[in-house]
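1. sequence-free structure coming up:
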């Protein structure tokens, strides 16, 4: 049975989803979206991720062991990132990963918690067994399972694109120079924790290599790219030479967000 905390967690995701879609739609139509929608999105994210982190880590403890465990937790990373975006100048693209996560969490909450309360269950599959879910619930479950990996790949590429956006934004004074530094550290942590991110980074790197290695590419560009690759390699402590297999659970718990 769903608890009050579970409903608050879901409320945060629904708030994020509705507010982000409202902001992104206005932005995509070249209108000036209200920053209130942007802030409401990350307030929703902050609420949901705070609940998840509290459930998984417990109350904060003034110990090195607890801090180390918290820093390594991907939900804590997304919580801190949400707080950073909330207090920074709006970057519309920053909403995309959170919106995708919230879409899947909201759909799962709808299927597991809301639908059983408003839709009649089917007959038991076996005599004396539990009632079967409504056909609509089954279809929703299949859709979530079918599209999950593709959505997580989109998130990984979106996060790389966001990094490029904030680097360019810093050079054009559209966001602070702290933003790409902070976000690059976040991407570094995702690289080691997410197979989807590793695969995306490797594929993007390979695609850039294809363009740089063309005969007509100026030598200065080739040298510059090799220098960047070397810096990235030393920063991450690894060599980007092969995509890793993807397939893992999303942040904030795919089930009910209160694991």
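-> Thanks, I have it. For clarity, every value in this text was computed on a predicted model and none was experimentally measured.

2. going forward, measure contacts and count neighbours with C-alpha atoms only.
-> Fine.

3. quick one: residue 88 is in a helix?
-> No: with DSSP: H, G, I helix; E, B strand; the rest coil as the criterion, residue 88 is located in coil rather than a helix.

4. Near it, how many other residues are there?
-> Using other C-alpha atoms under 10 Å, residue 88 has 13 neighbouring residues.

5. Please apply the same query to residue 197.
-> 28.

6. what separates it from residue 212, distance-wise?
-> Distance of residue 197 to residue 212, computed by C-alpha to C-alpha, to the nearest Å: 22 Å.

7. which parts of the helix or strand containing residue 136 are buried?
-> Following DSSP states H and E, one finds residue 136 within helix 135-171. For helix 135-171, burial by neighbour count (16 or more other C-alpha atoms under 10 Å) applies to 137, 144, 148-149, 152-160, 162-163, 165-167, 169.

8. Use this one as the comparison:
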């Protein structure tokens, strides 16, 4: 029986060229940019918007690429428009455009940075490490040792982190937007646009539904408290009624736009 032919590992330049020239690498660069400039912005002056904007440039790049990979080149057709609007990545892309064109609000970066962190870990494990340290090369032990660690981080922390992101989107970001109107840091239209985003998220995300349910329970409990003024109770009831009607209207509009199962 002839001896096994050893597997030839391509040179590093060939491996890196193949990696860097792929569109997925640009997607990775977008996520790294978001995470990096989030860190820089968090360590700089809150009024310095350059790092804030650069973080969102990363999100625009990464979400733009994933939409291109999922739906192809833009088409001027009703079917394409319905399909892409029902993609949650489109909603996050639109939201990024809102934030990058508005005054910096730090907490809005938290969801995007969380997504970028885990995407970066996954890409590093599945693409970057094998390209730099192929398992068949003398340095392959680096990939063999680091890959399980990165995979464990994702498996153990991604789901809890995404759940906290959903709660932050409902419990923290929206109230801060309302307050930002009073301080002049947000347009009066910004909470309206963000409410549209939350409505979409509610229909497609169980964790967002759980966040709204938890918020409703807490608010109902406060409204039922004997110490709560009658005027505050009436205002809350009106707001609650408006939120329910707002959500129901969105559900009726979204139903016909659902794409057929494939």
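-> Yep, it's here. Just so it is clear, the structure is predicted and the values come from calculations on it, not from any experiment.

9. Put one on top of the other, what's the TM-score?
-> The TM-score (TM-score structural alignment, normalised by the length of the first structure) is 0.82; 227 aligned residues with a C-alpha RMSD of 2.1 Å.

10. quick revisit: does anything pack onto the helix holding residue 136 of the first structure? Which helices or strands?
-> Where contact means 3 or more C-alpha pairs under 8 Å, 6 or more residues apart in numbering; DSSP states H and E, helix 135-171 of the first structure is packed against helix 95-109, helix 178-193, helix 195-212.

11. Any idea how far the last one is from the middle of the chain?
-> For helix 195-212 of the first structure, the separation from the chain centroid amounts to 19 Å (computed by C-alpha atoms, centre = their mean, to the nearest Å).

12. so where is that helix in the second structure?
-> Per TM-score structural alignment, the counterpart of helix 195-212 of the first structure in the second structure is residues 206-223.

13. mean shift between that stretch and the first structure?
-> Its aligned residues in the first structure lie a mean 1.0 Å from stretch 206-223 of the second structure after superposition (mean C-alpha distance after the TM-score superposition for the first structure).

14. which residues touch that stretch?
-> Residues outside stretch 206-223 of the second structure that contact it (C-alpha atoms under 8 Å, 6 or more residues apart in numbering) are 163, 166-167, 170-171, 201-203, 228, 232-233, 236.

15. at 7 Å instead, please
-> The contact list for stretch 206-223 of the second structure, computed with C-alpha atoms under 7 Å, 6 or more residues apart in numbering, reads 163, 166-167, 170, 201-202, 228, 233.

16. can you count the residues close to residue 34 of the first structure?
-> 12.

17. try residue 10 of the first structure
-> 24.

18. That one pairs with which position in the second structure?
-> Under TM-score structural alignment, residue 10 of the first structure pairs with residue 28 in the second structure.

19. what residues are up against its match?
-> residue 120.

20. which of the residues in the host helix or strand of it are buried?
-> Per DSSP H and E: residue 28 of the second structure is located in helix 23-42. For helix 23-42 of the second structure, a neighbour-count test (16+ other C-alpha under 10 Å) marks 24-38, 41 as buried.

21. In the first structure, what range does the following helix or strand past it match?
-> The first helix or strand that comes after helix 23-42 of the second structure along the chain, using DSSP H and E, is helix 50-71. The aligned range for helix 50-71 of the second structure in the first structure is 36-57, by TM-score structural alignment.

22. Could you grab the helix/strand/coil label for residue 74 of the second structure?
-> Taking three-state DSSP, the label given to residue 74 of the second structure is coil.

23. How many neighbouring residues does it have?
-> 11.

24. excluding its backbone neighbours, what's nearest the corresponding residue of the first structure for residue 147 of the second structure?
-> Residue 147 of the second structure maps onto residue 137 in the first structure, with residues paired by TM-score structural alignment. Spatially, and ignoring its direct neighbours in sequence, residue 137 of the first structure is nearest to residue 111 (5.5 Å; C-alpha to C-alpha, 6 or more residues apart in numbering).
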